[in-house]
Each structure stands twice: as C-alpha cells, then as structure tokens.
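Participant: Structural data only, the sequence is not supplied:
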C-alpha cells in the first residue's frame, strides 16, 4: 500500500494504482471501523444502563433501528446492505439537524452567561485587589499574551482576552470593524467567506434554524425567561433565578449533546463497516470485534446472551493497542483529496466513479468532526467585491435587528463575542496594549470590572 500511495502522489502507474488503492484503503478502514464499533457500541450500552436520561425519545427510536441493522450485520446473510446504508444516512442527517438546533441554543447560552456574569458583583462586597491599577493589569495581560513564541497561540490569546474585556463600542464603530474583517476575504473562495460568516453569526446568536423551537421546546421557553430580564434593574433574587435557569440549560444541553455524540459515533462506525463490507479481512481481531458487537446487541435487544457484561468487557484485552497501531497507517494512506483533485477523469475512464464515491466518504466518517455533512460540496468560486459588499449589508442588517430586539447588556455581550472572532485588527503590539488599557480605564462599572478581572485571571491561570 505504501508503494501504491507513493506512486500516485508522484503521478506514476496511475491506472494500476487507482485499481489497487480503493480495495486496500477500504480494507484498513473496515478493520479500524470494527474495532471502534465494538468499543463505542459496548460503551453506549453501559452508559445507557447507568443513565436513562442520556437520550430523548428520538434517540431511543434511532437506537432501535441501529440495533436491528447491527443484528443483521452480525449474521452471514445480510442482503440489504444498500437499504441499511440509506436508513443509517437518514438517521445521521436527522441527528445532524438536531445538533444544529441545539448548537443555536449553545450560542445563546454563551451570550446570556456573559451578560449575567457581568452583574454578579453588584450583589457582593468584593473590592479590586490591593494595589490594583489598570496600567499594571494591562502589563500583566500583555505578558500573558506574549509569553508564547507561536504566532497562532498569541493570536488565540488575543481573541480570548479581547472577548472578555469590558468593551464599550458605538454601533457604527462595530460595523466598521465588521466591514474591515470581511474585506480581508475579498478575492478568496465563497466557502471561506461563508465559514467566517458562520463563525461570527454563531458567536452572536444570529445563527438560527427553522426547527430549533420545535425540536427543543424546553430550551425555547427557558431562553424566553432570560430575554425578559431587565439587567439595569435586576435584583439579587432575579440574578439567582437567572443563574439557576442557566445551570439547568447547561445540564440539559450537555445531556442532549452527549446522547447525540454517542449515537453518531456508532452510526459513523457502522456506516464504515457497511460501505467496506466487501473488503472485510475477517482476521482474529475482526472476528473478536464481531463477537463483542453480537453479544452487546443481544443485551440491547433484551435477548438471551451467552456472556455477561463483565465477560464481554474481558474480550477487549485482545484489542489492546490495535487501534493505535492502525490509525497512523489509516492517516498516511488517506490521499483521497489528492486523488479526487488529480485523477477524477482517469477514474471515470476506468469506470470506477461509483466505488470512489464511497472511498471519498470514508475519511469524513473517520474524522473528528463526527457531524460533518456527507453531501456538502465546497464552493471554491471567487468571492468578488460585489459578493463581499452584499454579505456586509446582510450581516449589518441582521445585527441591527438583533440590537433592537435585545437589552443593552445582551448587546454588549454580542459585541464582545463577535469582536473576539474578527481577524486580528491591531497593527502592532502598542495598539493592542493601548486597546486593553483604554478599555479597562474607561470602565466605570465596578461590578463589571470585577467580573472581567475574575474571568481574565481564570484564562491566564488555565
């Protein structure tokens, strides 16, 4: 396989390489997927036994379908692989939709947490630390930011710090900063622009889905409660109630995301197994995985299992180190992007389009982005000046409506979140230092400054 990959990357023996590559790549994906499926399926069963609240009713119905497909997969006469793949992809798309819904509420949670944190010290007797000065604290923040030599780490720290400063910006200044941030993408791909817009909009709770309220009515109602808060006149009792609501929201979101992630891992693994079914090695490792999966499936289906949970767990000894052994090979053999870019015409001439469509899916199913959409094609067309200007106007109009609909404290949280996602807008270190100092020195709200200092201290100590 190493030689096949090397030859293809050097544009040598292309036709024979393409004919050999897909089978061997599917083979290694199949073995890796069986190991992961055995581990994730068993883990999910254990977690489900310990916590009945891990899934909502939809996830329970998805699990039933998955269990039925796995039951067929562990038998030798599964003749409906294509039909099962279609079913799993439908479930996968539905879960991605639910995750998009709940992610919108995560964005809202971050904004309200920011706003509510800023009023906490109104109800405490804390004072600024002894010897505190804005000048000294600015120096401390600058030392933290610049202690790394890696520019990416420095930029990340700048974003973290800027996002927690007590910013006071006019809307016109904010729109100018947005415009400058978008202008950087003039001449890039539309995909790059859209990724940037998604990042900015999601950080500002502008990203919405049509189904989010229907999917999560509890979260929709909880955020209506928070939206009714008048931060300027908030009482201690209202603050405590808001904190409790936020805590309940966070626990609910964590539960939903845990359920989605665990079932999605199983779906991705199972899809990999089915897509590569014809290239199964069926060695002792794979046979052991099939046995673990089969016995776990019997437990899920409430059927007689010849093994206890502990006996199934003992079988994982045979898999120790196997995943770590295969993954580097899987990564080094994945040249699917290069193949797609360089050899699509040759693949068509060899009549291998159908099999390579499957090959291109495998890395997505194996990626850390478990909710990646399979059918989404990149838009690499150029984002010209007209496209950028249209996006600027649309974005500013969305912010204008958002600012009109929300309290000042919430809007300031939105400004902080959005600015922290903009491309670095400081020309040099002195500009950054002046920005931090001026932001601190112009903050006359002691409660807000205390909250910001506490959060920034936490960032520096992390």
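Facilitator: Alright, I've got the coordinates. The shown structure was predicted, so the numbers you read here are calculated from the model rather than taken from an experiment.
Participant: hey, let's count contacts and neighbours off CA atoms from now on
Facilitator: OK.
Participant: Quick one: end-to-end distance for stretch 7-22.
Facilitator: 14 Å (CA to CA, to the nearest Å).
Participant: May I see the buried residues of it?
Facilitator: Neighbour-count burial for stretch 7-22, counted by 16 or more other CA atoms under 10 Å, picks out 8, 14-15, 17-18, 21-22.
Participant: could you dump those to JSON lines with distance to residue 203?
Facilitator: Written out in JSON lines, the entries for the buried residues of stretch 7-22 read as follows (distance: CA to CA, whole Å):
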{"residue": "8", "distance to residue 203": "42"}
{"residue": "14", "distance to residue 203": "45"}
{"residue": "15", "distance to residue 203": "47"}
{"residue": "17", "distance to residue 203": "45"}
{"residue": "18", "distance to residue 203": "43"}
{"residue": "21", "distance to residue 203": "42"}
{"residue": "22", "distance to residue 203": "40"}
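Participant: of all those, which comes closest to residue 423?
Facilitator: Nearest to residue 423 out of these is residue 8 (CA to CA; 37.5 Å).
Participant: Check it against this one:
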C-alpha cells in the first residue's frame, strides 16, 4: 500500500479533508476489490471447468446454475459489456444467488433428516448380531469422562460434552427436554433477534421441523429416498430390511454431501462474480499484467465451457503460476482498508448522503458480506431488534408446540433421535464435571436396550480413539 493512501486513511480517522479523502478511499477500496474479484473469478471459473470435465454439475439444477454463470462470464469478459449493463447483471446475480440459497436450504433439511434416520438405524444394528460383547460400563464412563476433560481448553471441553450427549442413549422425560430448550433460549434475552432466529433455525432443521420452500421442487430423487424412511416400522425390521435401509442411508448421505460440495463451489463463484460487478464501475484502477492474465484465463476457460475449444489448454495452468502471491498481497491491503469502513458509516453518514456516496458505501458493505466466509448469507435491510423477554417466551412456546405435535405422530426411536440431535446443539447445561459424569451414568443405566447402548458405546469409543491420533 502506498504512503498516500496511508495518509488518506489517517486523515479520515482524524476527520480531516473528508470531501477529498472519502472519494479517494472509496475508489481505492473498490479498486482492490476489483483486482481480488477478477483473480478469484479466474481461479474459481477454471476450477468449475475442471470439475465439470470430471463429471460434476450434471444434475438439472446444477447445470442451470453453470449455464447462468457462463452467460454472465460471456457478458462481462467476452462481450466486454459496458458499465450500464452491470446493474442488470447485479440484479440477475442477486436473484440467482438467492435461488441457490433456497436449494442449499433444501439440501440441509434433507441431510438433517438422513442423520436422524441414520441415528435410529445405528442404534438397531447390534440387534442383528448373535452375540453382543459385554462392556464394563464403569470403566467406559471413566474413559469417557477422562476424554472430555483431558484438556484445559474450555471450548474443546464444551464441544466434547455436546458431542457425547448427542451419542448417548436418550432417557429423558420430555418435560426435562422442554425445560432445557427453554433455558437455552433464555440465554438469548437481550441479544439481537437475528441471533435468536439463527439458533431456532438450527434447532428446527435438526428436529426435522423446518420444511424450506422448494422441497417439492428440488432434488426429488433424494426426497423419494427420505420418504421411505418415514414409512418404516423400525421395531419390526428384519435383518435384511435393516441392511437395505442402512445402505440407502449411506447412499443418500453420500449424494447429499457431493451435491452440497458442488453448491459450495458454485456459490463461491457466484459471490466472486457479484463482487466484480459491484466493484468494477467504481474502482480506481488501471489494467495491469496480473489483471490481464486473469482476463485471459477467464476468456480461455469460457471457450472450453462453450465448446469452442476441443482440448483443455496447458496455457491456463501456466498463467495461474504467474499469479502466485497476488492474493496474499491484495488481502493485506484490503484488510487495512476495510478497517476504517465501519468508522465511516458510524461517523459520516450524513456527509455520505450529501456527497452522494451513500450508494457506494452500501455497495462496499455488500462486498464485505460477499467476501466473508458465510457463503450463503442472505442480505436484509431490516434494522436489528433486541430480543426481549416477551419475544423469547413467544418463540419458545411456538417451538415447544411444534415439537409436541411432531412427537405425537412419531415413534419413540425417532423422538429419541430428535432429542439427541438437538440437545447437542444447545449451550452446555452442566455446571460441573460431576454433573456430566452423573448424566453419562444415568443415560447408560436407564437404557435397557442392549443394542442401543452398545451402539452408543461403540461410536463414542471410535470418537475417543480418533482423537488420540492427533
């Protein structure tokens, strides 16, 4: 970063020469975002090209997104659209990005359903084994407690506690479960409502309560597989039926994992294209060797995507080598520049309006969101509201009513799976190591289902053994 820009940042911090420095700052940050985005598009678009050649993105919905992005790339980098086309491109990207988020929500809902049925089937597996080996529960409890508290890091301890209670047999009265739910939500009193909504979303998806828009439209093959699990009487399953269902669960989980990985890749490229469209019209930049290389890579990749080239060119790989180190340099400058952006929004809002820079400021905020690690973040203009006691009480009652209705129509094995899959999402509700130990002991002692208990012990032993490898 040059010294002039450092002085601009310092002056803005001190409230000096704002009418001159704010436009300079905005143009500089947009310029860095432009360079970063064109680099990202070059790398990610080439990645999509390679993965498509390997057979990915063959589903109807995935192909639709790839075709859409090919059209945007062709408009921006092949046809070299004029700036007046960028606003329309931004709107198209926003709409398609929102559509991909809906699809990811459907995939997430399905994966949570599959996890619930996987839990049920795992707890039945030992039922079909002729002889289940005996386990000294006292020694196992000692081993498990030692694993949980075998670190001084409280965060790791809490994660291990949640991991453990999510696998132990569930022998808990529903009134106790509802009390834990209520207590966990009470912790959000005084927080932003958006935080409460995020927590509720996590609980609802984990409990198979959330039915996102598009479940009847997207990924119907997965939907048909999952619907079969719902119709099964798990208490009367034969060994062969259990085997077939377990294989179906594995197949569904593998399919979902693969599709989710594809959508992470596609959303990454969508976000990068969106950043490019927002940054290009405002950036203070001159095309240089590096951005020129990026453009060449994108154009060449577009030719292969559109079938205008027969074989993949080695020149793309050679060009990518020339870009090594550029990302690190750009990110260093961006981090410094972004540091002052919140100060500008908080301190100079009225001045931004007067200088007609408010739209640019909002675009910079949007770019920050798009470049964050939250690939599927949804954008909202709603002002944050605080979750007061009345709000917490209302959403808690709604959730408990939904769970009560769900539990009335589902078998006990499924209910236990739901409880296990949600209590491990709650903040830790134990006050001491003794309470944790007592919970583990009670969970095992109250479980009279030998196959369920043995399955839980086996899974937890695997977790402990895996941790010892690192």
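Facilitator: Great, that's in hand. Keep in mind that what you see is a predicted model, and the values were worked out from it rather than measured.
Participant: Looking at the buried residues of stretch 7-22 of structure 1, which are in helices?
Facilitator: Among the buried residues of stretch 7-22 of structure 1, the ones falling in helices (DSSP state H) are 8, 14-15, 17-18, 21-22.
Participant: ok, of the residues you listed, which one's closest to residue 295 of structure 1?
Facilitator: Here the nearest of those to residue 295 of structure 1, counting by CA to CA, is residue 22; it sits at 31.3 Å.
Participant: After superposing, tell me the mean distance of the helix or strand that contains residue 61 of structure 1 to structure 2.
Facilitator: In the assignment (DSSP states H and E), residue 61 of structure 1 maps to helix 57-73. Superposing on structure 2 and averaging over aligned pairs (mean CA distance after the TM-score superposition for structure 1), helix 57-73 of structure 1 comes out at 2.2 Å.
Participant: Report the aligned residue range of structure 2 for that helix.
Facilitator: Matched against structure 2 by TM-score structural alignment, helix 57-73 of structure 1 falls on residues 60-76.
Participant: Likewise for stretch 435-448 of structure 1?
Facilitator: Using TM-score structural alignment, stretch 435-448 of structure 1 pairs with 439-452 in structure 2.
Participant: Could you tell me how far the matching stretch lies from the centre of the chain?
Facilitator: Put simply, stretch 439-452 of structure 2 sits 34 Å off its chain's centre (CA atoms, centre = their mean, to the nearest Å).
Participant: ditto for stretch 247-257 of structure 2
Facilitator: With CA atoms, centre = their mean as the basis, the mean position of stretch 247-257 of structure 2 lies at 19 Å from the chain mean.
Participant: list the buried ones in that stretch?
Facilitator: 248-249, 252-253, 256.
Participant: how close does that stretch sit to structure 1?
Facilitator: Superposed on structure 1, stretch 247-257 of structure 2 shows a mean distance of 1.7 Å to its aligned residues (mean CA distance after the TM-score superposition for structure 1).
Participant: what's that stretch in contact with?
Facilitator: Residues from elsewhere that reach stretch 247-257 of structure 2 (CA atoms under 8 Å, 6 or more residues apart in numbering): 107, 110-111, 114, 117-118, 222, 225-226.
Participant: Trace that stretch over to structure 1 and give me the residue numbers.
Facilitator: Counting by TM-score structural alignment, stretch 247-257 of structure 2 corresponds to 244-254 in structure 1.
Participant: cool, stretch 187-204 of structure 2 as well?
Facilitator: Going by TM-score structural alignment, stretch 187-204 of structure 2 sits over residues 184-201 in structure 1.
Participant: Over to stretch 25-34 of structure 2?
Facilitator: Going by TM-score structural alignment: stretch 25-34 of structure 2 matches residues 21-30.
Participant: mean shift of that stretch relative to structure 2?
Facilitator: Stretch 21-30 of structure 1 versus its aligned partner: 1.3 Å mean (mean CA distance after the TM-score superposition for structure 1).
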